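**Student:** the following comprises the amino acid sequence and a computationally predicted model.
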Amino acid sequence: MVVRRDSAVGEQGPAGAKKTAKTTKVGAAAKPAAAKKAAPAKRAASTEKAASDEKTASGGRARAKKPPEAESRTALVRRARRINRELAEVYPYAHPELDFENSFQLIVATVLSAQTTDLRVNQTTPALFAKYPTPEDLAAANPEEVEEILRPCGFFRAKTRSVMGLSKALVEEHGGEVPGRLEDLVKLPGVGRKTAFVVLGNAFGRPGITVDTHFQRLVRRWRWTAETDPDRIEAAVGALFPKSEWTMLSHHVIFHGRRICHARKPACGACPIAPLCPAYGEGETDPEKAKKLLKYEKGGFPGQRLKPPQAYLDAGGIPAPALGAG
């Protein structure tokens, strides 16, 4: 009997082991299943943490979702033209912010505006043009006296050489008149394509795109082009618009860059084209905080002053269409 019990136990032992093994196997299979159920929760937690980190890094606000990278050419053209239409409503008075009375004053002022503000140039040129009203006068001037007048503009020695050199070229090669052709303008000392298009568009009514630092910054933020060379930017953006719109397009973009879409901290929360901007969220998105970033340095029309920024904001903190028109 003892032998039978031992035998029975011996038979049950392996059976029990198999049963235990089976149980272990089931447990092993159950563990991955549980892990799979937990995975979405972990991924959600990870995503939430990433969003939280991004929100913290961006000053407590989540960044706006950017549009797909693969924007068709047709969609790009439509979006770019819509942005220009929106800006035209916000800045119907957009114009060159340099003070000038004729093409000679405009070309000199534009050359002087390099590496300084238009406001500083406008404070300097009245004395310059009062003493040297014509190309002949400036070409024959004493360089040291011109340098003293231009000192507030910065780089005054180089700028003196440029404006005196272009004045001399105007006298000797163009009879004292500013030429109205691009190929002639860019040959003048200190005059590049940017300056030439400012003169052509605003003194001669001939369309041109002015690619200054504001223009370059904004068209890349809006993904109109990824080019960094000014000439290539000019060509890429020009292909998106009818030629007749080029001059006013330049004014609209530059006005917007100076007033709202700043280099360091754009006022995204007060931007009228925010829904169309792929870079929305790079700046301040809170409307109240964004309003404080707005800059209105000069009147809507030459000789006028803008009202305080709040006077041009609607209830939602967005610049009103008639901005500066009063």
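**Tutor:** Yep, it's here. Numbering: from 1, shown residues only.
**Student:** please count neighbours and contacts with C-alpha atoms only from this point.
**Tutor:** OK.
**Student:** so how far is Ala34 from Ala41?
**Tutor:** 11 Å (C-alpha to C-alpha, to the nearest Å).
**Student:** please enumerate the helices of this protein.
**Tutor:** 2-57, 73-90, 103-112, 118-131, 135-139, 143-150, 156-174, 182-185, 193-203, 213-221, 230-238, 246-259, 287-291 (DSSP state H).
**Student:** in TSV, list those helices along with mean neighbour count.
**Tutor:** Listed next are the helices of the chain as TSV, based on neighbours: other C-alpha atoms under 10 Å:
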stretch	mean neighbour count
helix 2-57	12
helix 73-90	16
helix 103-112	23
helix 118-131	17
helix 135-139	20
helix 143-150	16
helix 156-174	19
helix 182-185	16
helix 193-203	23
helix 213-221	19
helix 230-238	17
helix 246-259	23
helix 287-291	18
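**Student:** what touches both of Ala41 and Ala34?
**Tutor:** Common contact partners of Ala41 and Ala34 (C-alpha atoms under 8 Å, 6 or more residues apart in numbering): none.
**Student:** and the comparison structure, right after this:
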Amino acid sequence: MTTVVRVLAGGPDAERAVSIDSGRAIAEALGASGRFAPELSIIDRIDQGELAELTGEIVFPALHGPYGEGGPLQRLLEADGRPFVGSGSRAAKRAIDKVVTKSIAAHEGIPVLSTAILDPEDDGLPFALPIVVKPIFEGSTIGLHVCREQHEWLATHRAAQVSRKPTMIEPFVEGRELTVGMIDRGSGLECVPIIEIIPKHKLYDYEAKYAREDTQYVLDPDLPEGVAEIVTESTAKLAHALGIRDVCRADFMLDEVGRPFLLEINTMPGFTSHSLVPKACAHIGISMSDLCAHLVERAMARATTLEMHE
């Protein structure tokens, strides 16, 4: 009998629409693989009882953001007991927190930018302008602001006072944006080709990621000597330190003199038509169907290993 995979999408976070697109693409890909029978559920928040009522032998959570990617949903899935795709709750909690991620990265010798926590009661600048201000627990550049002038900083600071979301500040780096995906096809996480992201309007914001068609993606870009090794080794080292499993994607900025700096790492990257891990996999002959099927197979293999040791 074909294994039923329950694909979860949606969630309560700002990336809900992206998650729904990812979930639909995953369900379609799993169906096309011929190996699994996907069933898609678009959810908001879900409790333990509601999760238990959903059929499926394996769960593929395709949610993005603090709830679905940052630990709460993973804790429910662990309590549910069925195998699921992606990282466990502790790794998810660490990775969604950009400050914790950068602290662990720095401890591992991975190059990171200086970081300050925004104090809503103090509009003093911790770094010289220009700076980047962004929420600690969001992705897809949601809530990100580049402040080049004092008035932009003051407006951003006022917005942070209103939102009350934990927010961080970094020096702005002018340069090239690179991303490194990793997938597990049975022998542990391995890097897929590097992608350079070239947005038409300089900032790779939410619109450039998901709405417009003018962003360029360069596979295996020409990079200064040693940079490819640094970003791939850094991604692998950080994924191991955080305890990430199955799939992830790390983002880097390459400054004007060719130095890479880690920005963040994602434990459930997107699976939409614009998404980067599927693009990188396709470049080396791994179709979307095979990618999604490999990830489900890794979850199944974990469950089998646990049963053998019980």
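**Tutor:** Ah, there it is. Model, not experiment: these values are computed from the prediction.
**Student:** can you pull the TM-score for these?
**Tutor:** Remark: TM-score between the superposed chains equals 0.25 [TM-score structural alignment, normalised by the length of the second structure]; 133 aligned residues with a C-alpha RMSD of 6.8 Å.
**Student:** please enumerate the helices of the stretch 51-200 of the second structure.
**Tutor:** Remark: helices assigned in the stretch 51-200 of the second structure by DSSP state H, counting those that start in this stretch are 66-69, 72-80, 89-96, 98-107, 150-163.
**Student:** hmm, I was thinking of the stretch 201-310 of the second structure
**Tutor:** Along the stretch 201-310 of the second structure, counting by DSSP H, counting those that start in this stretch, helices occupy 206-210, 227-242, 276-283, 288-309.
**Student:** now the first one: buried residues?
**Tutor:** Just to be clear, that refers to helix 206-210 of the second structure. Buried residues in helix 206-210 of the second structure, counted by 16 or more other C-alpha atoms under 10 Å: 206, 208-210.
**Student:** next: the second one.
**Tutor:** For helix 227-242 of the second structure, the neighbour count (16+ other C-alpha under 10 Å) marks 228, 231-232, 234-239, 242 as buried.
**Student:** show me what it is packed against.
**Tutor:** Packing contacts for helix 227-242 of the second structure, counted by 3 or more C-alpha pairs under 8 Å, 6 or more residues apart in numbering; DSSP states H and E, involve helix 89-96, helix 98-107, strand 175-184, strand 189-191, strand 247-255, strand 260-266.
**Student:** how big is the angle separating that helix from strand 247-255?
**Tutor:** 130 degrees (axes from the mean of the first three to the mean of the last three C-alpha atoms, to 10 degrees).
**Student:** and Ala17 of the second structure, how far from Asn266 of the second structure?
**Tutor:** 17 Å.
**Student:** tell me which of the two has more neighbours.
**Tutor:** Using other C-alpha atoms under 10 Å, the more surrounded residue of Ala17 of the second structure and Asn266 is Asn266, with 23 against 16.
**Student:** show me what contacts the more buried one?
**Tutor:** 95-96, 248-250.
**Student:** now those residues in CSV, please, with extra columns for distance to Ala303 of the second structure and neighbour count.
**Tutor:** CSV is the format used below for those (distance: C-alpha to C-alpha, whole Å; neighbours: other C-alpha atoms under 10 Å):
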residue, distance to Ala303 of the second structure, neighbour count
Ala95, 23, 29
Ile96, 25, 25
Cys248, 20, 27
Arg249, 24, 23
Ala250, 27, 23
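**Student:** redo the residues you listed as JSON lines? Include distance to Leu219 of the second structure.
**Tutor:** As requested, those are exported to JSON lines (distance: C-alpha to C-alpha, whole Å):
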{"residue": "Ala95", "distance to Leu219 of the second structure": "25"}
{"residue": "Ile96", "distance to Leu219 of the second structure": "26"}
{"residue": "Cys248", "distance to Leu219 of the second structure": "17"}
{"residue": "Arg249", "distance to Leu219 of the second structure": "15"}
{"residue": "Ala250", "distance to Leu219 of the second structure": "15"}
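**Student:** just those residues now: which is nearest Pro171 of the second structure?
**Tutor:** When these are ranked by distance to Pro171 of the second structure (C-alpha to C-alpha), Ala250 comes first, at 18.9 Å.
**Student:** surely that closest one is in contact with Lys237?
**Tutor:** No: contact between Ala250 of the second structure and Lys237 fails when scored by C-alpha atoms under 8 Å: they sit 11.0 Å apart.
**Student:** re earlier: between the buried residues of helix 227-242 of the second structure, which is closest to Pro72 of the second structure?
**Tutor:** Checking these against Pro72 of the second structure with C-alpha to C-alpha, the nearest one is Leu242 at 16.8 Å.
**Student:** not counting sequence-adjacent ones, nearest residue to that closest one?
**Tutor:** Ala91 (5.4 Å; C-alpha to C-alpha, 6 or more residues apart in numbering).
**Student:** how much space between the one you found and Pro72 of the second structure?
**Tutor:** The value you get for Ala91 of the second structure to Pro72 of the second structure, if C-alpha to C-alpha is used, is 12 Å.
**Student:** of the two, who's got more company?
**Tutor:** Ala91 (23 against 17).
**Student:** for Ala32 of the second structure, find the nearest of the helices of the stretch 201-310 of the second structure.
**Tutor:** helix 288-309 (6.3 Å).
**Student:** one step back: out of the helices of the stretch 51-200 of the second structure, which is closest to Ser22 of the second structure?
**Tutor:** In terms of C-alpha to C-alpha, the element of the helices of the stretch 51-200 of the second structure nearest to Ser22 of the second structure is helix 66-69, at 12.8 Å.
**Student:** and that closest one, what does it pack onto?
**Tutor:** By 3+ C-alpha pairs under 8 Å, 6+ apart, helix 66-69 of the second structure packs against helix 72-80, helix 89-96.
**Student:** same list, the ones you listed, but as JSON lines with distance to Ala116 of the second structure please.
**Tutor:** JSON lines is the format used below for those (distance: least, C-alpha to C-alpha, whole Å):
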{"stretch": "helix 72-80", "distance to Ala116 of the second structure": "26"}
{"stretch": "helix 89-96", "distance to Ala116 of the second structure": "17"}
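**Student:** just those helices: most buried one?
**Tutor:** Of these, the one with the most neighbours on average (mean count of other C-alpha atoms under 10 Å) is helix 89-96, at a mean of 23.
**Student:** and the angle from that one to helix 72-80?
**Tutor:** Going by the same axes, to 10 degrees, helix 89-96 of the second structure makes 170 degrees with helix 72-80.
**Student:** got the angle for helix 89-96 of the second structure vs strand 260-266?
**Tutor:** Using the same axes, to 10 degrees: helix 89-96 of the second structure against strand 260-266 is 140 degrees.
**Student:** quick one, helix 89-96 of the second structure and helix 98-107 angle?
**Tutor:** Calculated by the same axes, to 10 degrees, helix 89-96 of the second structure forms an angle of 90 degrees with helix 98-107.
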